[in-house]
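1. based on what follows, work out the 3D shape:
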Amino acid sequence: MADAGGGSGSMHVLMLPWLAFGHILPFTELAKRIARQGHRVTLLSTPRNTRRLIRIPPDLAGLVRVVDVRLPRVERLPEGAEASIDIPSDDLRPYLRVAYDDAFSHTLSGILQEPPGPGRPDWVLIDYAAYWAPAAAARHGVPCAFLSLFGAAALGFYGPPEALMGRGEHARTKLEDLTVVPGYVPFPTTVAYRRFEAREIFEPGLVPDDSGVSEGYRFGVSIRESQLVGIRSSAEFEPEWLRVLGELYQKPVIPVGLFPPPPTQEVAGHEGTLQWLDRQAPRSVVYAAFGSEAKLTSAQLQTIALGLEDSGLPFLWAFRPLADDETGEATAGLPEGFEERVNSRGLVCRGWVPQARLLAHGSVGGFLTHAGWNSITEGLARGVRLVLLPLMFDQGLNSRLLVEKKIGVEVERDEDDGLFAPKDIAAALRRVMVEDEEFGTKVKELSEVFGNDEMNDQCVREFLRCLSEYGTASSNRDSSISGL
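-> Sure, this is the predicted structure:
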């Protein structure tokens, strides 16, 4: 196995991200950071995702190879759907997984069958969805590592691989199991789902779908069958949960850093937005965005709009179309007259926005977010205060963790149905932005962890060292990975 120092002893890492913007982008960022350490990377995606998401700098082009994988036609999957953002309904997610399993498993097998040489990887680094990859890699003597784009607290809550697969004493067999802290957590915590969140995640997360398995099963097999687990986190941020994962998985669990994207995105079409930000007072603006996955309803968008209006704070809203609107109107989902009333105090931006660039602007001081892990890392890396409105997946767990650590405020909601009112949005925003300076102090401290490129790169180097040492150890029958 190669030395992690780069040069002639460099490794070749093949990456298999899931087909979602929030997965492809951080895998790409990590690929670039691995390449900067002198290692070669092969990154698999689809043609449309490659065109719209993956940008490899010219100086890394010789080290990062992007392979386009064409998806097969699958019944019920819309034409041209190559990422979760392309499907109009969550009910269609299983069919994207069917296409992914078919195309990417076939491509992986072809690469693994190449004779020893530059084209054959030393490691396969997988996302949760590629649960078939560890077995395929093992057949060719190639080790596999699981990369979690979820934080350690969320993964720790989900439990050992067997529980994710619906087996063993910690398996969640009923909805209520998701609303309590697991007994194996050795410290007090509020990291658990609320009732309305548990209802929304139980079936899609733990019940087999039309792809043949549940999402939880994919996680469980991917973790169980991989030799190493990398977590997008840092020991400085959640050391207690990283220790829990080590006990649960009984294999090396390595924080790979947060690797937020640099605020160097192109701003073509958004010059006016930056000029508007330039006119605002330092740290006064709330940036509002809810990710690429959540499909907000008209009622939710109306409430968010009225809450931003009622807060009295300047805001910039990265507005996405309605999940339940068929009119195609630009103002659909907004209260009548909303943009006229907020006028110069608030700006609504439609379509794609350069989020990392906007969060890094000196006038942005708060972030109204869905609490997705990508957005959390981007916000904290830039030292902005967080107001949390979790909507799906791990977001409720992330939100509890941040509130527990006194880093953000969660919008008050009805425990049973998840409803919230404009006053709840406005109150949370004002508390974070105006009333409690402690949040500003906390996020400034954390920005030195999340936004520290050298610290993030050091985590990547440590991860690569572990990959290299595992390869050296596995080549000797008497060697052990336990000392990594």
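
2. every contact and neighbour count from this point should use C-alpha atoms.
-> Will do.

3. where exactly do the strands run in the protein?
-> Using DSSP state E, the strands of the chain run over residues 12-16, 40-45, 64-68, 123-126, 144-148, 228-231, 253-255, 285-289, 315-319, 346-350, 364-369, 385-388, 408-410.

4. could those strands go into a markdown table alongside mean neighbour count?
-> As requested, these are arranged in a markdown table below (neighbours: other C-alpha atoms under 10 Å):
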| stretch | mean neighbour count |
| --- | --- |
| strand 12-16 | 25 |
| strand 40-45 | 24 |
| strand 64-68 | 19 |
| strand 123-126 | 24 |
| strand 144-148 | 25 |
| strand 228-231 | 23 |
| strand 253-255 | 24 |
| strand 285-289 | 23 |
| strand 315-319 | 22 |
| strand 346-350 | 17 |
| strand 364-369 | 26 |
| strand 385-388 | 30 |
| strand 408-410 | 25 |
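
5. dump these into JSON lines; add distance to Pro263 as well.
-> JSON lines is the format used below for those (distance: least, C-alpha to C-alpha, whole Å):
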{"stretch": "strand 12-16", "distance to Pro263": "24"}
{"stretch": "strand 40-45", "distance to Pro263": "22"}
{"stretch": "strand 64-68", "distance to Pro263": "21"}
{"stretch": "strand 123-126", "distance to Pro263": "26"}
{"stretch": "strand 144-148", "distance to Pro263": "23"}
{"stretch": "strand 228-231", "distance to Pro263": "23"}
{"stretch": "strand 253-255", "distance to Pro263": "23"}
{"stretch": "strand 285-289", "distance to Pro263": "15"}
{"stretch": "strand 315-319", "distance to Pro263": "16"}
{"stretch": "strand 346-350", "distance to Pro263": "18"}
{"stretch": "strand 364-369", "distance to Pro263": "13"}
{"stretch": "strand 385-388", "distance to Pro263": "17"}
{"stretch": "strand 408-410", "distance to Pro263": "22"}
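
6. run this one through as well so I can compare:
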Amino acid sequence: MDERKCHIAMYPWFALGHLTPYIHIANMLAKKGHMISFLVPTNTQYKLEPFNHHPNLISFVPITVPHVEGLPLGAETTSDVPSSLHPLIMTAMDKTEKVVERLLQDLMVDVVFFDLAHWIPNVCRRIRVKSVNYCVISPVTVAYVFSPARQTDWSKFHAHEARDFTSRSNMKFGGDITLIERAYIGLSLSDALAYNASRELEGPFSDYLRTQFHKPVLLSGPMVTDLPSTTLTENLSSWLDRYNPGSVIYCAFGSECALTPAQFQELLLGLELTRMPFLAALKSPVGMNSIDDAIPEGLLERLEGRGLVYGGWVQQNLILQHGSVGCFVTHCGWGSLSEALVNKCRLVLLPNGGDQVINSRIMSEVYGVGIEVQKGEEDGVFIKMDVFEAVKKVMDEDGEVGKEVKDKHERIREFLVNKEVKSAYIDSFSHELQDFLESYHED
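-> Next up, the predicted model:
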């Protein structure tokens, strides 16, 4: 290793919510002079290329995703299939183990960053390199759900949330292993843990994980993502430009979350009740092939262009930074929250399950930067008035709740966008990573 520079391979879970944070940390490390080999499904590479700000140091290594019975031909990532088929995407990823081992050996890397491919640490031991479990979810969630001493207190959750956690914990996720088991093995066998987090916000949780797993925990700093090299598409840009600053609601639930048809309609009808312009970027509801078929009858006509409903992928971070966007209704994926916190939009939290519920409680109860949509205690169902009331409460400039949420969000935003803080963290992360690798070679 020359002049404290190293060659890092990255192999994140085949989901855009994981691939995108990995390209952001790749950019940060490349800026410090490190070389990155980014393993990515062949036909998904083009989605990440606009985010590669250091093509001289970050190289994409295409991976052919093996076909697994039950998956549509050509399916590569979770965005290509309904959530019920995500375990089969995981199975397909697991089948790349031998190919990945040969690639890593040929690339002569120093360390591999991974998350759900729990077999990576054993591959790394065979080729005598180190592994880092770079987790894209919050260290709070990892400490709460995946740590060895985890004792989940269901009294803090609604009944439907407790059932959801239990169901997810017992669900097989790729082969004969559950998601919880898979994550725990990866955390336990890796040589170090790493998070896109800061000591100021997540310090106690990273300390806890260090003592629980008995290994280094590296923090790459505040949750700030780089903008892509592209610009916002003309149709969305011109539509957003029509409205006053802070007046548009943006609603998006990530590349994986699909609502039931009934909840999809309640959400859109709730947005209509606000009488504010809105842009909703959502997957087709469960069991439906077309998003157009799910839109409530007469809604678009009543809106007269004031509401847009998109069924495809959008440039979320560019939308969030547009001056007309004042409110973000989010499913509380950690990546989406990271993008939201560095912008000025108000947060309305509508978690769909799993770690999103914990993320929502962190944002609403710990940081106080958003309002969670109320749901039924037993069934977890929300109605249009629940959506309407959460949006109106958070957007009320004169109301006590709206003011408090705005003030707390602004304080956290100022910390997150502080370039000196970000620079100091990535310097520290780079040095700690190199020290960690050098100590391994000395051993």
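
7. TM value for the aligned chains?
-> Here the TM-score for the pair of chains, by TM-score structural alignment, normalised by the length of the second structure, is 0.93; 437 aligned residues with a C-alpha RMSD of 2.1 Å.

8. residues contacting the counterpart of Pro12 of the second structure in the first structure?
-> With TM-score structural alignment as the criterion, the equivalent of Pro12 of the second structure in the first structure is Pro17. Residues near Pro17 of the first structure by C-alpha atoms under 8 Å, 6 or more residues apart in numbering: 23-24, 27, 44-45, 126-127, 129-130.

9. ditto for Leu147 of the first structure
-> For Leu147 of the first structure, the contacting residues are 125-128, 229-232, by C-alpha under 8 Å, 6+ apart.

10. now these as a markdown table including distance to Glu435 of the first structure?
-> Output for the contacts of Leu147 of the first structure, formatted as a markdown table (distance: C-alpha to C-alpha, whole Å):
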| residue | distance to Glu435 of the first structure |
| --- | --- |
| Leu125 | 44 |
| Ile126 | 43 |
| Asp127 | 40 |
| Tyr128 | 40 |
| Val229 | 41 |
| Gly230 | 38 |
| Ile231 | 34 |
| Arg232 | 32 |
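
11. tell me which of those residues is nearest to Ala427 of the first structure?
-> Arg232 (31.3 Å; C-alpha to C-alpha).

12. correct me, but that closest one touches Ala153?
-> No: here Arg232 of the first structure lies out of contact with Ala153, judged by C-alpha atoms under 8 Å, at a distance of 11.1 Å.

13. what lines up against Cys327 of the second structure once you look at the first structure?
-> Under the alignment (TM-score structural alignment), Cys327 of the second structure maps onto Gly366 of the first structure.

14. residues in contact with that match?
-> By C-alpha under 8 Å, 6+ apart, Gly366 of the first structure lies in contact with 283-287, 384-387, 429, 432-433.

15. same question for Val286 of the first structure.
-> Going by C-alpha under 8 Å, 6+ apart, the list of residues near Val286 of the first structure reads 313-316, 364-368.

16. what number of residues lie near whichever residue in the second structure pairs up with Arg341 of the first structure?
-> Residue correspondence to the second structure (TM-score structural alignment): Arg341 of the first structure is matched to Arg302. When counting by other C-alpha atoms under 10 Å, one arrives at 11 neighbours for Arg302 of the second structure.

17. do Asp416 of the first structure as well
-> Here the neighbour count serves as a burial measure; for Asp416 of the first structure (other C-alpha under 10 Å) it reads 12.

18. list the contacts of it.
-> Contact analysis of Asp416 of the first structure by C-alpha under 8 Å, 6+ apart lists 194-196.

19. distance of it from Glu454 of the first structure?
-> Separation of Asp416 of the first structure from Glu454 of the first structure (C-alpha to C-alpha, to the nearest Å): 44 Å.

20. looking at the strands of the first structure, which is nearest to Ala268 of the first structure?
-> Evaluated with C-alpha to C-alpha, the strands of the first structure place strand 346-350 nearest to Ala268 of the first structure, the distance being 13.2 Å.

21. now the closest one: how far from the chain's centre is it?
-> Taking C-alpha atoms, centre = their mean, to the nearest Å, one finds strand 346-350 of the first structure lying 24 Å from the centre of the chain it belongs to.

22. show residues contacting it.
-> In this structure, residues lying in contact with strand 346-350 of the first structure by C-alpha under 8 Å, 6+ apart are 273, 314-320, 339.

23. and if we set it to 6 Å?
-> Taking C-alpha atoms under 6 Å, 6 or more residues apart in numbering as the criterion, the residues outside strand 346-350 of the first structure that touch it are 314-319.
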